[in-house]
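[1] Sequence and predicted model, in that order:
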Amino acid sequence: MTESSGRAVLVTGASSGIGRATALMLAEEGAAVALLSRSAQALAEVQAMCEARGARAVVVVADVSDRASVEAAFEEAERQLGALDGVVHSAAALAYGRFEDVPPEVFDQAVLTTLGGTANVARCALASFAASGGGSLVVLGSLLGKISTPYMSSYVTPKWGVHGLVRTLQIEARSTPGTEVSLIWPGGVDTPVYLQAGTYLKRHGRPPPPVDPPEKVARAVVEALWRPRRETSVGIANQVVVAGFRLLPAVFDVLVTPLMKAGGLSRDEAVDSPGNVLTPTPAGEAVHGRWGRHWLRPVAAAAGLAAAGAGLASSAIRSTTKRRT
């Protein structure tokens, strides 16, 4: 018997990427899963994959930016599976482009999906746990919830809000025994989101190096479900990048745009479009994207050298500060 065997978990964003990988991993471990996203077509594929692993899986179609839709999805999941032991929230949306170039309606919807969707899911999860005596909520944050980068304001903005909301929920959960809230914040991950995202740069995005497989993030999510922790970073360079952002902001600001152009944007031309921000695009949904580690080695080396330089500089600053004090 695995640790999650016999438990019921609702997973948002279950049609693609990290959410899909998490749902499949939970199914392999014997959990019953409620699969939530906007795409019934893609969810049907994931449902079949979960059932092939011997797990019970139900589809609950909802748009996380629509509170009533989320509430109805939770009610249906509980009707079919009973009380939820856990909720994993990974749904998000984004559009690449300079802030002034992203159409207001696309920017607003991306923020509503990523931040408003987190609030809607968290509200329903906490109500469900209160009724059943407890449960575990795991929210997918991002390295971009701790730093900033050009061309991604529609994602950076709500992810900073997601991190703040989760931290508040964790503090408040101290007075509600049995309720746990965890944050997972990955760096670059090989998922389809970069090609699914909107773009107003004539280029698609791509994951910045080093790139992790979605299964690595899913393992951290499942572990946090049953062994909650305040936050978990997934990505070997995350802490170095955050340190550079906080300790050397002037250096970070000089380096981040060329590094973003080199490692965060595709070379292929693309037609400007909202991508899946306004409507789902089920044909492109899968666990993996096309961004394995092999193609990014030269960029990763350059980024690693830059990060190492920033790390050494920050160490020097801290050493100098200690001597002065």
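    The structure has been received and is ready for your questions. None of these values were measured; they are calculated from a predicted model.
[2] okay, CA-based contacts and neighbour counts for the rest of this
    Noted.
[3] which strand in this protein runs the most residues?
    For the chain, the strand with the greatest residue count under DSSP state E is strand 179-186.
[4] which strands and helices sit next to the helix or strand containing A307?
    Using DSSP states H and E, the element containing A307 is helix 297-324. Helices and strands touching helix 297-324, by 3 or more Cα pairs under 8 Å, 6 or more residues apart in numbering; DSSP states H and E, are helix 238-247, helix 249-263.
[5] okay, these, which one's buried deepest?
    Across the helices and strands packed on helix 297-324, averaging neighbours per residue (mean count of other Cα atoms under 10 Å) puts helix 238-247 on top, at a mean of 19.
[6] got the angle for that one vs helix 297-324?
    50 degrees (axes from the mean of the first three to the mean of the last three Cα atoms, to 10 degrees).
[7] Just the residues contacting helix 238-247, thanks.
    Contact with helix 238-247 is made by 143, 146-147, 186-187, 233, 251-252, 307-308, 310-311, 314, as judged by Cα atoms under 8 Å, 6 or more residues apart in numbering.
[8] Put this next to the first one:
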Amino acid sequence: MDSRVVVLTGASSGIGRAAALAFAARGDKVVLAARGLADLEKVAAECGGDALVVPADVTVREEVDALARAALDRFGRIDVWADTAAVMVYGRFEDIPPHVFDRVVTADLLGPANVARAALRVFRAQGHGTLITASSLVGHITAPNMSAYSTAKWGLRALSRTLRQETRDAPDIHVCQLVPGSVDTPIYTSAANYAGFVGRPPPPVDSAERMGAAVVRLADRPRRELSVGATNRLIEFGFVAMPPVYDLLVGPLMGRLGLSQRRTPPSSGNVFASRPRVEGGPARFGRAAVGAAAAGAVALSGVAALALRRGAATPWRRAGGGAGVRRK
């Protein structure tokens, strides 16, 4: 393929940084955007070539529009726009200050909406383009202590599907969504926190590089959604098919696996302002934690298998109007 022009919002760390490096290694021209200039410049140096750095906050529509103009002024087009910018807050809903909750939803839902608006305007004008948004497994499920993040990601999933419906008249415009499971990135340790313990990605944990490669894969071969995570589908199945079992297990598992044992005072983290990048976090797990994850997976799998067996063994007959009625 020829070299592409790729705009990356959220490029200063985590998945965005990994994707930027992967695109640059492939020979694509990259435009790097995030709130923190110092970290962006470090990523640009790692990318090499003529990487363009444009500090921008996705929650500020004017800055997103200026980012699009800067990319067009430098390169003349935008072929791919990958948005991975996000912030997070831990804590029970009632313990999270309202202004922090609102800011997380703004950054993780209205921010991507700003990006989509700017990207689609360019794509419509040039007749092609691929928009990639980063959702999350918690855009398909819910978990205690993550109400704001989950709310935003569920909304982003709805927005992405709507955009796909509204661009059906433009076959060369693609709207894709990456759905990562647990990833070793700074978002957990830099998150706002009102849960009392530093957050961490529950096992199994993927690398940011694997997710960055998935972003490139979506750019190469656009598809509606790409879920990356060994247990994503199992967890989603448990959430949808067995709500009582899921709700029974998710609280204890989140407390054991989603929060570390390192205490932390209440803090707004990087929700309102960027912080210097520190890759990774307390993602190491002892045998007890790994055992808890395995036990939870086994429990879900066992109940799922039982439910499927019972469903297969239940005879059905057709009744008036075509409705399926269980035979007694």
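    Right, received. Where do you want to start? Here the structure is a predicted model, which is why all the values come from computation and not from measurement.
[9] what TM-score do we get after superposing?
    Scored against TM-score structural alignment, normalised by the length of structure 1, the superposed chains reach a TM-score of 0.94; 315 aligned residues with a Cα RMSD of 1.3 Å.
[10] picking that back up, name the residues of the helix holding A307 of structure 1 that are buried.
    By 16 or more other Cα atoms under 10 Å, the buried positions in helix 297-324 of structure 1 come out as 299-300, 303-304, 306-308, 310-311, 313-314.
[11] just those now: which is nearest G13 of structure 1?
    G13 of structure 1 lies nearest to A300 out of those, by Cα to Cα, at 28.2 Å.
[12] what ranges do the helices span in structure 1?
    With DSSP state H as the criterion, structure 1 has helices at 17-28, 40-52, 67-81, 104-111, 117-132, 153-172, 193-196, 214-226, 238-247, 249-263, 297-324.
[13] Residues touching the fifth one, excluding its own?
    The reference is to helix 117-132 of structure 1. Helix 117-132 of structure 1 is contacted by residues 64-67, 70-71, 74, 83-85, 87, 89, 91-92, 135-137, 139, 162, 165, 179 when judged by Cα under 8 Å, 6+ apart.
[14] tell me the average deviation of that helix from structure 2 after fitting.
    Following the fit onto structure 2, the mean deviation recorded for helix 117-132 of structure 1 is 0.8 Å by mean Cα distance after the TM-score superposition for structure 1.
[15] so who does the residue in structure 2 that R230 of structure 1 lines up against touch?
    Matched across to structure 2, R230 of structure 1 falls on R224, judged by TM-score structural alignment. Residues near R224 of structure 2 by Cα under 8 Å, 6+ apart: 164, 175-177.
[16] farthest pair in these?
    Spanning the widest gap among the contacts of R224 of structure 2 are R164 and Q177, at 10.5 Å by Cα to Cα.
[17] if you count what's nearby, which of those two comes out ahead?
    When R164 of structure 2 and Q177 are compared for neighbours, Q177 comes out ahead with 25 against 16, by other Cα atoms under 10 Å.
[18] What separation is there between that one and G139 of structure 2?
    Q177 of structure 2 is 11 Å from G139 of structure 2, where distance means Cα to Cα, to the nearest Å.
[19] go on, R161 of structure 2?
    Distance from R161 of structure 2 to G139 of structure 2, by Cα to Cα: 13 Å.
[20] ok, these two, which is more surrounded?
    The neighbour count for R161 of structure 2 versus G139, taken as other Cα under 10 Å, is higher for G139 (20 against 15).
[21] Trace that one over to structure 1, please.
    Under the alignment (TM-score structural alignment), G139 of structure 2 pairs with G145 in structure 1.
[22] My understanding was that that match contacts S153; is that so?
    No - counting by Cα atoms under 8 Å, G145 of structure 1 sits too far from S153 to count as a contact (11.0 Å).
[23] V250 of structure 2 corresponds to which position in structure 1?
    So, by TM-score structural alignment, V250 of structure 2 is matched to V256.
[24] circling back to that earlier point, which single one of the buried residues of helix 297-324 of structure 1 is nearest to A32 of structure 1?
    Checking those against A32 of structure 1 by Cα to Cα gives A300 as the nearest, at 38.5 Å.
[25] Which stretch of structure 2 lines up against stretch 107-122 of structure 1?
    Going by TM-score structural alignment: stretch 107-122 of structure 1 matches residues 101-116.
[26] can you check stretch 177-188 of structure 1 too?
    Using TM-score structural alignment, stretch 177-188 of structure 1 pairs with 171-182 in structure 2.
[27] who's in contact with that stretch?
    With Cα under 8 Å, 6+ apart as the test, stretch 171-182 of structure 2 has contacts from 123-124, 127-137, 157, 160, 163-164, 167, 201-206, 211, 214-215, 218, 222-232.
[28] Find the residue at the geometric middle of structure 1.
    For structure 1, the residue nearest the mean C-alpha position is L140 (4.0 Å; Cα atoms, centre = their mean).
[29] Quick one: residues contacting that one.
    By Cα under 8 Å, 6+ apart, the contact set of L140 of structure 1 is 88-90, 183-186.
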